[in-house]
Structure formats: C-alpha cells, structure tokens
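A.B. asks: Sequence unavailable; structure follows:
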C-alpha cells in the first residue's frame, strides 16, 4: 500500500479496450517508477480512482498479481466519475490510491477445485484470481467458469475467454438472457449452467460476483448442492465509497465492506442484519 492512504498518484492510460457498449478495460501505469515498483496488491483488492473536478470511486483491480507491471481496471459507465473516465483517451492521466481491502483466498485453497460464477461485469474482480490460478495451474484441481450476460454482445473479455477454454482441466460455460440470431449456446440465467456441469462440494471453493438477485439464487443453489457456507466467497464492492472505513457508507452491521471486505464468505454474510444482507 502507498505510504499515505489518502494520497492519489498519477497513472498514464496505456491501453483502452471496448468490452461492451458501456464497459471498457483500462490498462494503466504509474508515472512514478518507484510507486509502480512498490505497488503490491492481492487478488480481489480494489483502488480509488479519481478525476480532478469529477470526484473518485472504488474499482476492483482486474489484473493479476502474478503478472506485475501495468494495472487493469474494467469499468462500466454508470455515473459522474465513470462518465469522465470514459472521456479519457490513451495517454491521458487518472489518479489512483490504494490498494485497499482483503482478498480472495488463494494459497489457503491450494489443491482444491476452483469454481467461478459471474454475471455481467461481475467477472471483472474474479478475473484477477482466475488468471492468478492459471499462472499457478499445477497447484489446483479442476477450474470451472460459469458466466452469464444479458446478450452475446455484453460478455466481457471476449478475446480471453476462448484462451481459457483451451487450458487443461478447465471448463468455461456461457449463457445469455436474450440470444441474437447467431447465438448457439445456453439461454437462461447463470444458475441454469449449474445443472449442465458437475460441481462437486468436496474439496472445492466457489467465487461469486454479480448483481444482487443473481447472488441470492446462486447461493441458495450452492447450499442446496451441498457446498459449505465457508467455501463460498463473494465480493460486495458495490457498497463502498471512501475505501478506508471513514465515511460509513459501506457499514453493514459491525462491518465496513471496504476494510473488512470486500470479500466475504457466505458464512460471514449470513450473520449480517437481514435488512442489510447483500444476498
């Protein structure tokens, strides 16, 4: 983490990839070489990105710690800050502070099967740990990625997914709500994919990210399939604001999502006050 947790540092946009009509992936690099070398993060952590005159917002780091150098963020245009970010071009600057929060378990789950279930832009925070696992492939069992989007045009990482599909002991299943004329895959919500492959609750962990309604039904189905609530992990980044537990925006019960999370096990979430429970 940077020495001053409130100090943002300038970073240059090296590359912009249009993922969908309202989602882009930004590859950035700190201007200060010392900052770039000292910026260490874990899979599942986030940063605050600021634009002078527009404000700041939290974003998951979607690049992976095992591939040092540039940072990557997948951002959906949804408000004032993201609208300003979308106006930036390659070569422009934005400002970053962090990293913050906890991380998805990694070393702790060596030898286990890894299952990833995502909806829409929910694949972005999972991509960090997915690629981390692929970079250390012999240390894990089977890897399965179940990913759903509203339409075929709204999948993120369309160039990367075919590469994942070709990796050993890996299965990638896709589904859409609204197929176009060329779509030949599954149609339905992401939980329908859970019936099309074998997800074993034995020696396995599950990482989940997506819209609240998706999270609710995925969790229910996983528990029904026999998964332990301590083996299911979800990120709740949408609740966050300041990133350091000061503003109180992300307070749930006795937890601050930005400090105690954003990654929680389903066991953690179950004890949240019901009116504030995320899933």
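C.D. replies: Arrived safely. In this text the structure is predicted, and so the values were computed from the model without any measurement. Numbering: from 1, shown residues only.
A.B. asks: Every contact and neighbour count from this point should use C-alpha atoms.
C.D. replies: Will do.
A.B. asks: Now do the contacts for the closest residue in space to residue 86 that isn't next to it in sequence.
C.D. replies: Residue nearest to residue 86 in three dimensions, not counting chain neighbours: residue 77, with 7.0 Å by CA to CA, 6 or more residues apart in numbering. By CA atoms under 8 Å, 6 or more residues apart in numbering, the residues touching residue 77 are 22, 23, 83, 86.
A.B. asks: Put this next to the first one:
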C-alpha cells in the first residue's frame, strides 16, 4: 500500500504503472469526476492529492475526492481550466493516465474527534474536503455536529448536489448552500459563503474547521470563524500554488517558508496567518 512515505524527496518520482479509467462522470458543465483503477492496493488520507499525467501534454496536482475507507477506484474531481485538465476531463473508460502519489498533508480528522467539525468550501474546494466529510459521517459517534457551508458562483456550478441532499438528512448534520448569483428558480441563499458562518449553529469552543476555496474567500472565512469564537489553532486550510515536482525540489509551490507539496497543502492557520496577509505572495 502506498503511504505518505512515498511522497518525500528521497523518492520523488515514484510512479506506478498507468492507472485505468473505469468511469467518467460530469459533475457540472466544466467539472468531471474520474474513477481510476490503481494497479496495486492504494491508500490515502483525507486532503492528500495525486499528480496526474497525460503523456505528451503534462502533469497536474489533483486532490483525491473519494472515500478513503472504500477499496476500488480512486476518485479525482477535475475542473477543465487548462490543457492538462482538459485532457483529463475528456478521458474515457479504458484509457490510462500516469499517477504519482499520494502527496501532502491531510485534514486532522482524528484530532478533531470529540467536537464539532465545521467545513467551509468554495467552488472546486468541495472535492478536497469530501474525503473528510465521508470520514466524519462514517464515525458519527466520535464527533459532535458536522456543519458544511458551501458556496458556488451559480446553481449550475454546484457539485455533488445529490450528496448534499442526502447529507442534510443525516442526524447532527447541517448543510447550507449559497450562490453568488441566481435566477428566479433558485430558492436558496444568495451571497458569499463566509456570510454563512455567523448564521451556523456550532460550538466554537470545541469546533475544528476545515476550509478550501479561492484564497480571498478563505481569508474572509477565517475572519468569520475567528469572530464566531473559534481559536486560530483550530482553523485549517488547504493552500494552492503551482506544484510541479510534488517532492519539495523545484520550489514552485513556495508560500513564505512553506513548500506546499511537502508542508501542505493542509496547514493550520496560526503558522499561515503572517503569510496570508501579504498580498500577491
């Protein structure tokens, strides 16, 4: 089984034989979930990512978006925004893709046991958080409330809408969704996702929070969480930079003193705070 030990600079280019695409599912007009079959047993922690490679085009980091407790195909949810992601989004069952990983740090789901878990996601930030949601749902007895606050640009951009409906029916689970803009047929919240924090019911003294989204959204989400009484050592974020080697060698993913492929992508807000306040860093 591959573990985090495979994701270090002493073995930077460990890559298994190409993985086979077993399914491709459209999640929205520009986002696809690929199910990939590993050639050998594969394990990962919520929040980790793989490097996916299309020969002749390139390689990109993609978060694993499936259930870490389930054997079988490994899920990656991909937005079509460039040459490599476009090639990945157009793959069909039976085709193959190069995979390296898993890489990176993970959500501290076990350290969060005993309290509420608050998840704040914006846009394509929901897929990296979905494994943590699956974990908390599978171990409900170990946690307090699970609060998911999720926002997208429009209703058409919302991901996993069927799962959102299922999750909100579970005891002890709150799901609130908002969009930036919508037509008359939308009857939900309109506004930015950080605004949902003040309205959410959770215990700030016990809550651990996980946040992924555009960086400006995360800054305001952190501000709202701190204003709600969550301490800064219980706020965790997944940061994004230009990852190329995923082995802490090239330096492209540097953020202040951190190399996000090695020290992240999941980091606590307390050590990040100084660097998140520097514009254009």
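C.D. replies: Ah, there it is. On a predicted model such as this, the values are computed, not experimentally measured, just so you know.
A.B. asks: Can you tell me what residue 60 of the first structure aligns to in the second structure?
C.D. replies: Alignment note (TM-score structural alignment): residue 60 of the first structure maps to residue 63 of the second structure.
A.B. asks: Kindly report the same for residue 207 of the first structure.
C.D. replies: By TM-score structural alignment, residue 207 of the first structure lines up with residue 210 in the second structure.
A.B. asks: what packs against the helix or strand hosting its match?
C.D. replies: Following DSSP states H and E, one finds residue 210 of the second structure within strand 208-212. Under the contact criterion of 3 or more CA pairs under 8 Å, 6 or more residues apart in numbering; DSSP states H and E, strand 208-212 of the second structure touches strand 117-122, helix 126-138, helix 215-227, strand 235-238.
A.B. asks: Tell me which stretches of the second structure form helices.
C.D. replies: Defined through DSSP state H, the helices belonging to the second structure, from first to last, are 83-89, 126-138, 161-167, 215-227, 260-263, 269-276.
A.B. asks: In the first structure, point out the residues matching the shortest one.
C.D. replies: To tie it back to what came earlier, the one meant is helix 260-263 of the second structure. Aligned using TM-score structural alignment, helix 260-263 of the second structure spans residues 257-260 in the first structure.
A.B. asks: With the second structure overlaid, report how far that stretch is off on average.
C.D. replies: Comparing stretch 257-260 of the first structure with its match in the second structure after superposition yields a mean distance of 0.4 Å (mean CA distance after the TM-score superposition for the first structure).
A.B. asks: buried set for that stretch?
C.D. replies: Neighbour-count burial for stretch 257-260 of the first structure, counted by 16 or more other CA atoms under 10 Å, picks out 257, 258, 259, 260.
A.B. asks: Let me see the contact set for the first one.
C.D. replies: Same thing as residue 257 of the first structure. The contact partners of residue 257 of the first structure, taken as CA under 8 Å, 6+ apart, are 101, 236, 237, 239, 240, 245, 250, 251.
A.B. asks: ok, the closest residue to residue 227 of the first structure other than its chain neighbours - how many residues close by?
C.D. replies: Taking CA to CA, 6+ apart as the measure, residue 227 of the first structure lies nearest to residue 201, with 4.7 Å between them; neighbours along the chain are not counted. Using other CA atoms under 10 Å, the number of residues around residue 201 of the first structure comes to 16.
A.B. asks: So residue 201 of the first structure is in contact with residue 223, correct?
C.D. replies: No. With contact taken as CA atoms under 8 Å, residue 201 of the first structure and residue 223 are classed as non-touching, separated by 9.3 Å.
A.B. asks: list the contacts for residue 32 of the first structure?
C.D. replies: residue 10.
A.B. asks: show me the contacts for residue 178 of the first structure.
C.D. replies: Contacts here follow CA under 8 Å, 6+ apart; on that basis residue 178 of the first structure touches 150, 151, 152, 187.
A.B. asks: What's the first one aligned with over in the second structure?
C.D. replies: Using TM-score structural alignment, the equivalent of residue 150 of the first structure in the second structure is residue 153.
A.B. asks: Please determine how far that match is located from residue 192 of the second structure.
C.D. replies: Distance, residue 153 of the second structure to residue 192 of the second structure, by CA to CA, to the nearest Å: 9 Å.
A.B. asks: Also residue 200 of the second structure?
C.D. replies: Distance, residue 200 of the second structure to residue 192 of the second structure, by CA to CA: 14 Å.
A.B. asks: between those two, who's got more neighbours?
C.D. replies: A direct count of neighbours by other CA under 10 Å for residue 200 of the second structure and residue 192 places residue 192 higher, at 20 against 16.
A.B. asks: what's the matching residue for that one over in the first structure?
C.D. replies: Counting by TM-score structural alignment, which is the criterion used here, residue 192 of the second structure corresponds to residue 189 in the first structure.
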